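Chemist: Need coordinates for the below:
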Amino acid sequence: MSVTDAAIEAIKQMIVDGELRPGDRLPREPDLAERLGLSRNSLREAVRALSLIHVLDVKQGDGTYVTSLEPALLMDAMSFVVDFHRDDTVLQFLEARRILEPAATAMAATNMSQEDIGGLARLIDSLGDKPTVEQLVANDLEFHRRIAAGSGNQVLSSLVESVSGRTQRARTWRGITQEAAVERTLAEHRAIQQALAAGQPDVARAWATVHIAGVEQWIRQTLVES
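Modeler: As a prediction, this is how the structure comes out:
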């Protein structure tokens, strides 16, 4: 279990035990981190993850509160759970990504203009050193969309975009809960971009496969642990 997962479980247990009830405000960040034996960074990541599934509500300038936990509020979170556990749907989409995107990336290495390939580097650089997970996932979607379009095959590009969009929430959750996921994603994006710039379709295909397989492997492990 990662440090962030441990932090998530600690906060969830406080709610289950009744120590935190719907509408309650969480203790101050430094106090709660010290009490739970966590770093403030791990606590922030846990809060972000729990706010994503509507367990917590972060109010800027006010504090972090437990939501009402009403079923209607949690429906979006339930659809996230369904993605993970009902017929392993998200995993099937990732398997399809692993087949389609490396092929599109290899084609882009010979068909994409150097100007557009340079635009990929600028897209990566636009994130800065410490992007949020939400910024990273949005950037990731655009990165792969441009490469698919650069393949020169409109049918393949449409297929990639459709399949890729269905894995967005899984990629967001991975970025929040898996340590070094942000750094790994950026490094792999740069490796793909450099292979495209060098006109190396086989290398570009290999890096795209490694990149997508990393998310798929994490999902598989998550399903096993669940």
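
Chemist: switch to C-alpha atoms for all contacts and neighbour counts from now on
Modeler: Fine.

Chemist: gap between A77 and V58?
Modeler: Between A77 and V58 the distance is 16 Å, computed by CA to CA, to the nearest Å.

Chemist: One more, please, to line up against the first structure:
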Amino acid sequence: MALTDEAITKIRNMIRSGELPPGTRLPPEQQLAAQIGLSRSGVREAVKALEMARVLDVRRGDGTYVTSLAPHLLLEGLRFAVELLRDDTLLEVVEVRRLLEPAATGLAATRMSDAALDELGQILEDMRAAAADPELLIQYDIAFHRTVIAATGNETLTSLLDGLSDRTVRARVWRGLIEANSAHVTLDEHRAIYRALRSRDQLLAQASALVHVNTSESWLRAVLSEQSIDSSNI
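Modeler: Down below sits the predicted model:
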């Protein structure tokens, strides 16, 4: 493992230095091993690890290439990592979302195109039509926020929030199933965000998004607190 870690570090340094820029084909395994002064087995395991991390792309019969190193590739593993977090860390995920999403929504207010706003308006109409179906409503909810975040033009931010959002989907569907008025609250909050974005009001868009995330966070805190009380009485 020490040799593999060393090989990973050396290949990564070659990429960071520009010696192996995105899209570049790596030297054959034997040549690369000699070049970095390590065994072929260590290089082979390092390549496998970097392939899993979406840093390298192994094309059978063609060779191994450095990927585009785009944020959506390198941060793809975040979604899987977040999915493995225990349920008692769900609140931490929501807290991170609260830190990032309002700021991103405010930024979107200054960058969103008219076409993107029209698309967002249609998604809002779809949400209204799906108000009685919690699972379908959440799918439109996700599409709404992805459209907003994508409008920032910041691929790293978009990838981070995508990875975090998936972890909270089940909790939001659960809320829709057990809270009779949650759909109406959700729709009102999304309308407020949409109106702020349409008016290009950065501060209002940020504040509206913060209210929306805080509603979900407050509900989750209350549910977890009740669960804790119930468990202590068993």
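
Chemist: Can you state the mean residue-to-residue distance of the lengthiest helix in the first structure versus the second structure?
Modeler: The single longest helix within the first structure, with elements called by DSSP state H, is helix 201-225. Following the fit onto the second structure, the mean deviation recorded for helix 201-225 of the first structure is 0.5 Å by mean CA distance after the TM-score superposition for the first structure.

Chemist: quick one: buried residues of that helix?
Modeler: Within helix 201-225 of the first structure, the residues scored as buried using 16 or more other CA atoms under 10 Å are 201-209, 211-213, 215-216, 218-219.

Chemist: what residues does that helix touch?
Modeler: Residues from elsewhere that reach helix 201-225 of the first structure, judged by CA atoms under 8 Å, 6 or more residues apart in numbering: 84-85, 91, 94-95, 97-98, 101-103, 105-110, 170-171, 174, 185, 188-189, 191-193, 195-196.

Chemist: same check, this time on stretch 173-186 of the second structure
Modeler: Stretch 173-186 of the second structure has contacts (CA under 8 Å, 6+ apart) with A131, A132, P134, E135, L137, I138, H212.

Chemist: helices and strands around the helix or strand containing R48 of the first structure, which ones?
Modeler: In the assignment (DSSP states H and E), R48 of the first structure maps to helix 40-52. For helix 40-52 of the first structure, the packing partners by 3 or more CA pairs under 8 Å, 6 or more residues apart in numbering; DSSP states H and E come out as helix 3-16, helix 29-36, strand 56-59, helix 168-177.

Chemist: I'd like to know which elements the longest one is packed against.
Modeler: Spelled out, that is helix 3-16 of the first structure. Contacts defined by 3+ CA pairs under 8 Å, 6+ apart place helix 3-16 of the first structure against helix 40-52.

Chemist: and Q92 of the first structure, that one's in a helix?
Modeler: Yes - under DSSP: H, G, I helix; E, B strand; the rest coil, Q92 of the first structure sits within a helix.

Chemist: Going by neighbour count, which residues of stretch 163-174 of the second structure are buried?
Modeler: G163, L164, S165, R167, T168, V169, R172, V173.

Chemist: any idea which of those residues is the one closest to A115 of the second structure?
Modeler: Checking those against A115 of the second structure by CA to CA gives S165 as the nearest, at 24.1 Å.

Chemist: For the residue of the second structure positioned farthest from its centre, give its distance to G42 of the second structure.
Modeler: Within the second structure, A34 marks the point farthest from the mean C-alpha position, 38.6 Å out by CA atoms, centre = their mean. As for A34 of the second structure, its distance to G42 of the second structure is 11 Å (criterion: CA to CA).

Chemist: thinking again about what came up before, which ones among the contacts of helix 201-225 of the first structure are found in helices?
Modeler: By the criterion of DSSP H, membership of the contacts of helix 201-225 of the first structure in helices covers 84-85, 91, 94-95, 97-98, 101-103, 105-110, 170-171, 174, 185, 188-189, 191-193, 195-196.
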